[in-house]
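Undergrad: fold the following, please.
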Amino acid sequence: MTKNILTTLSEFFSEQELIEIISTLMKFHRIQGSRDLEKASEYIRSELEALREFDVKLYTYEYSTWYELHPPVIGWNLNECFVELVKPSRKILTSHLQTKLCAVAHTPPGDVEGEVVYVGEGTRLAHYRDKNVGDKIVLAHGNPYLVYRVASQLGVKGFLFFKTGVYEDAVPYLSLFLTPEEAMVAKTPAATISRRHAHSIVSMLERGLKPIVRIVIDAEYFRDAKINVIEATLGEGRDELHAFAHYCHPAGTINDNISGSATLLELAKSFDRALYRGRMAAPKSMKIVFVWFPEYYGSLPYLLHKTSHQSSRIVFGVNLDMIGEKQEITGSTINIIRPPLFMNTTEYEGILIKYLIESLSINRSFSNMVKIVSYRLDVNSYDGGSDHDIYLQFSIPSIMINQWPDIYYHTNLDSVDKLDPILAKRIGVGIGSALYAISSDCLDREVVEMINNAYREYISGYTKLKFDIETLKRLKSMESPTGKEVQKGSIKYRYIGGKGVLTLRTILRLCKSIQNLEDILELLEKQPIQFLFTHYIPLLLMHRSLGIDEIKYYITLEYGIDIDEATIGNMINRLNQFKLIEEVTI
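TA: Below you'll find the predicted structure:
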């Protein structure tokens, strides 16, 4: 039965059609809050409504509305962008004709010309000490929102951003995500250039030259931007299995995440063809639900609505985010990102990974005895950065299929030549086959139990094999919170804040003083503190009340790293100051 499902879906999955879907979606500059993002959603919806076997729904929310931790975002469209070096010689550094990433997303329009001042990271007032930036154009490589907030107070005329650590000719994707209120007072245009051009300007400054740059941005703000979430449901039953992908991000970029959203759309078409031709029957035990939304800003209101208004129950989710890359070009590995161990659920996870591995195993061993996985593949502990984060906050066990690292990530060089449609197909078919097997009861209980037991043993052993020897020794001596007697009067912490991702923009709004912000930024500069502070610890405390020593145990168990209790205590104090957690005395 396993092979039959995989074979059937593979036969009806068209690589040619996948490429056509990608070619259409890549034309839209799918920035959050843009009209092109709405057009992309209309295209996805129209393709789904042409299918025969799916129930298609559109959920519409407003970018102008607060959703728990996520603030409103101004509607924004880009028409033109030019960045030109005027002196000491004339040269177009970048333009919308080369890439629409040339304009920082949500930048105000403007036409400015001025001398360039390099401020390094540019996120703190100290970076501007002894620098005259008034009526000048600032060149920086720090977080654009923080740089914009700090430097706008100093009379800056314009912003030029670049990114360190990326390919030198790549123009980066950067954004401001301004609220409508912030957009009303924002007057300074912001553009991006490649690292090569940025270093050239810095070199001029070091030689005593005064480079002059002109920034021309034709963009417009509007307040009625829509968040469109498209849902396509197959089958019957109260319980739902979700496969989802975000369809936002800039025009011309492919792997993040046209690869996931297009593969999901072609997978829906594959199911529709197979059912229409009688090669498969619609699931009767559970529904398979495919969902497309803007990243975070769509998944949060969708799940707030879905979990409060619907009688159905979402039991498992799969996030497709960057899934069809040529590994030999991007340098990536297919990562299966698991839910955190404290959620302690592996039933559907094990089945999905079994089918995915089978779909990715093309070749055989030297003696032709066993199949070999034909791509770089790994199974990893929970990591954040995409919509599975939101599903997990609603206690829905979800995994992410993701290719990482990617040397072209969030740049204009994330282009169609890096796409591997065969790999995208194999991932899509593997996931679709697993969801169908689960929703149709194709596997008897004994086989399911065998898969689950094998997977639990594998995860337990494989996770520990990645830890260093000293960590294994520490784990052996650490006492699990589940087996520990609770002492009366002991202090624990629980999450009481809203759902959503704790971004630097949110942190900035929660900070009551500049010094408080400086302290937080200093704390978050230390890896992996930022991820623990913004993702892991809030999620952990959403699911259970824990003391600092218990939080330390879970971090060590999950990631094999030793974070001292003083650092954890500092993070807890900050979250407490932000009124996101509260102290509980047992």
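
Undergrad: going forward, measure contacts and count neighbours with C-alpha atoms only.
TA: Will do.

Undergrad: which helix is the longest one in the chain?
TA: In the chain, with assignment by DSSP state H, the single longest helix is helix 445-465.

Undergrad: next secondary structure after that one?
TA: helix 469-477 (DSSP states H and E).

Undergrad: which parts of the longest helix of the chain are buried?
TA: For helix 445-465, burial by neighbour count (16 or more other Cα atoms under 10 Å) applies to 448, 451, 452, 455, 456, 459, 463, 464.

Undergrad: then stretch 331-346?
TA: Within stretch 331-346, the residues scored as buried using 16+ other Cα under 10 Å are 332, 333, 334, 335, 336, 337, 338, 339, 340, 341, 345, 346.

Undergrad: to compare against the first, here's another:
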Amino acid sequence: MKAKITFLLLFAGITTHAQTPADEYFKLTRTGFNDRNAYQTTAFVEKYFRVPGNTGFNASIRYVENILKKAGFVEQKLNEFEAPLTYRIEKRAMKNNTWEPVDARIDIIGTSKPLISYQTNRNMIPINCGSTPIGGATADVIYLANINPSEIEKLDLKGKIIFSENNPSRLLPLAAKAGAIGVLGYSMPKYTQPEINQTSIQFGSMKANSDVWTLLLSYAAKEQLKAACLKGETKLKVDIQTKIYPSEELTIVANVKGSINPDERFVFSAHVQEPGANDNASGVGTLAEMARLTAELYQAKKITPQRSLTFLWGDEIVSTKRYITEDTARAKNIMWGMSLDMVGEDTRKTGGSFLIEKMPDPSAIWTRGNDKHTEWGAGDVKEKDLFPHYFNDFIFDICKAQGKFANWTVNFNPFEGGSDHTPFLQNKIPGLLMWHFTDVFYHTDNDRIDKVSSTEMKNIGISALTAAYSLLSADENTASATVTQMKNDGLIRLNTEFELSKKAIAEGKPVADEKHILEVWSKWYIDALATVNRLPVKQETTRVGSSIKFASGEIEKQTQIYLSELK
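TA: Modelled structure (predicted):
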């Protein structure tokens, strides 16, 4: 009972709510965030299949530009801090041509209705796919139940269409070598539930400038074509229209100048490319409304951020990485980064929940208890990759406060990577991802505006802005509150891991291994507490340092109690 009694004493009074530095910002963001604006922008962007440089991508950038201009941001001429609110559109020549789909249709000769068409399945055309001759191409289709290169080489495929229940990328080299004119494929992961969502197709891509076209099939279309092929000779007419042309890549960056330390900043990023509504038109729309509201509050003198706030829209990972790495002096003063990706989910329709993907902490290595990876998949995180920082707990607690206020479900997942938060982390900058998963419509052409919730975008926008405003003007009171929060969160985590390790030892796991897990968690929180020292804009006393020392001591003391109990 020793450990449990000590734990209870340490947590006496934790549930009592006290006024926090974020409360005033919550009032402003809850009142000011217009979810209709976010939804309207999302609806505009989702109309397009967006690839860097193409019509839809550029139209989306210009739409955001108009929002910024109306909100009071002025176009940057000399430098980003020449006015309190500035924006710029960065233009770069593209090494490769851009691409956009126009239309496509597959007909089984002898049937009255198309097997599948672009009008219902715009993801059927892989990125970089070329066009068929005007009027389409008619040819026999060869169904390959198994992909065996040696067997395929024996077949007469010249001038024919290959069909397989596999990703067409596996067949493309074989098709080109054999003289086939096209490839039809199918590739849907289990979490999309294709047997239920039979019209879904996940978008894909193919090698540019290929002599062989490829198309993707939905589960329903795949089954219908398979049945036709198994009955006997099947002939298809395939018509594909795409555009491939030189263009320039656009990135839009908006800045709100900090009043005291303008070079220190918080950076929000939302990628524009991809064809979905939630992925990632919702991120574009939410971030645009966040920028509009920030300008409104700034001009009304309701907020005066002491550090700068940056909003960035561009090509996923590419634009964010470039923003960080092309200016090393700027990068040194980026204190926080956050990616908004798939933030508009109507979870009643898509499944899953809102998630904060944490910076690498020990749960990415030892994923147990309530921690779990999403179907997206775990990253390969080692102890050397851990990133102790208060940012994880700070953002999670802000979101939990909004969740309690709005009856909104907030969860988290261990680090996995794959979005705009990764360039921050790769450059030793604290970075988090706000997203949703599992989404049964992820990357599919059923990710449309009817799956988007304006309320979800509002909750995320409120949480993200409240956190950013709090950090940008953090003082010693903010830092002290963060230390207390971190200590409490750390003690809760240690207790959780202690109970899990006791159970693991009882099931035969080595004691030394379980103690090591506890020690790594303890060190992570102690090291994370140390990062709070840089949080205040101005250091006026030694109060923050003293509170960090005391909290670290409490973490260490409780760790030793738990270690002594593990036998």
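
Undergrad: any idea what the TM-score comes out to?
TA: Scored against TM-score structural alignment, normalised by the length of structure 2, the superposed chains reach a TM-score of 0.73; 452 aligned residues with a Cα RMSD of 3.0 Å.

Undergrad: re earlier: and the buried residues of stretch 331-346 of structure 1, which two are furthest apart?
TA: 332 and 345 (27.4 Å; Cα to Cα).

Undergrad: residue 449 of structure 2 reaches residue 44, doesn't it?
TA: No. Between residue 449 of structure 2 and residue 44 there is no contact under Cα atoms under 8 Å: 9.5 Å.

Undergrad: settle it for me: which of those two has more neighbours?
TA: Each of residue 449 of structure 2 and residue 44 has its neighbours counted (other Cα atoms under 10 Å); residue 449 has more, 23 against 17.

Undergrad: against residue 274 of structure 2, how distant is the aligned partner of residue 336 of structure 1 in structure 2?
TA: Alignment note: residue 336 of structure 1 maps to residue 356 in structure 2; criterion TM-score structural alignment. Distance, residue 356 of structure 2 to residue 274 of structure 2, using Cα to Cα, to the nearest Å: 21 Å.

Undergrad: residue 115 of structure 1 belongs to a strand?
TA: Yes. According to DSSP: H, G, I helix; E, B strand; the rest coil, residue 115 of structure 1 belongs to a strand.

Undergrad: trace it over to structure 2, please.
TA: With TM-score structural alignment as the criterion, residue 115 of structure 1 pairs with residue 140.

Undergrad: over to residue 402 of structure 1?
TA: In structure 2, the residue matched to residue 402 of structure 1 (TM-score structural alignment) is residue 435.

Undergrad: same for the strand or helix carrying that match, what does it pack against?
TA: Per DSSP H and E, residue 435 of structure 2 falls inside strand 431-437. Using 3 or more Cα pairs under 8 Å, 6 or more residues apart in numbering; DSSP states H and E, the elements in contact with strand 431-437 of structure 2 are strand 334-340, strand 353-357, helix 422-426.

Undergrad: residue ranges of the helices in the stretch 151-300 of structure 1, please?
TA: 180-185, 195-206, 258-276, 299-309 (DSSP state H, counting those that start in this stretch).

Undergrad: out of these, which is the most enclosed?
TA: For the helices of the stretch 151-300 of structure 1, the largest average neighbour count (mean count of other Cα atoms under 10 Å) is found in helix 258-276, namely a mean of 25.

Undergrad: a strand runs through residue 466 of structure 2, doesn't it?
TA: No. Going by three-state DSSP, the assignment for residue 466 of structure 2 is helix, not a strand.

Undergrad: next, format the helices and strands packed on strand 431-437 of structure 2 as a markdown table and append distance to residue 262 of structure 2.
TA: Shown next, in a markdown table, are those (distance: least, Cα to Cα, whole Å):
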| stretch | distance to residue 262 of structure 2 |
| --- | --- |
| strand 334-340 | 11 |
| strand 353-357 | 27 |
| helix 422-426 | 19 |
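
Undergrad: re the thing from before, next up, the contacts around the match of residue 402 of structure 1.
TA: If you count contacts by Cα atoms under 8 Å, 6 or more residues apart in numbering, residue 435 of structure 2 has them with 340, 341, 342, 343, 354, 355, 356, 357.

Undergrad: so what's the residue count around residue 47 of structure 1?
TA: 15.

Undergrad: what do we get in structure 2 for it?
TA: Match for residue 47 of structure 1 (TM-score structural alignment): residue 67.

Undergrad: helix or strand: which one has that match?
TA: Short version, using DSSP H and E: residue 67 of structure 2 is in helix 55-71.

Undergrad: mean shift between that helix and structure 1?
TA: Superposed on structure 1, helix 55-71 of structure 2 shows a mean distance to its aligned partners of 2.0 Å (mean Cα distance after the TM-score superposition for structure 1).

Undergrad: what's the burial count for the residue mapped onto residue 459 of structure 2 from structure 1?
TA: Per TM-score structural alignment, the equivalent position to residue 459 of structure 2 in structure 1 is residue 426. Residues lying near residue 426 of structure 1 (other Cα under 10 Å) number 25.

Undergrad: quick one: residue 426 of structure 1 is in a strand?
TA: No. Residue 426 of structure 1: not assigned to a strand; according to three-state DSSP it is helix.

Undergrad: nearest spatial neighbour of it, chain-adjacent residues omitted?
TA: Among residues not flanking residue 426 of structure 1 along the chain, residue 359 sits closest, at 5.7 Å (Cα to Cα, 6 or more residues apart in numbering).

Undergrad: again, but for residue 581 of structure 1
TA: The nearest residue in space to residue 581 of structure 1 (Cα to Cα, 6+ apart) is residue 495, at 4.2 Å.

Undergrad: also residue 99 of structure 1?
TA: Among residues not flanking residue 99 of structure 1 along the chain, residue 412 sits closest, at 6.4 Å (Cα to Cα, 6+ apart).
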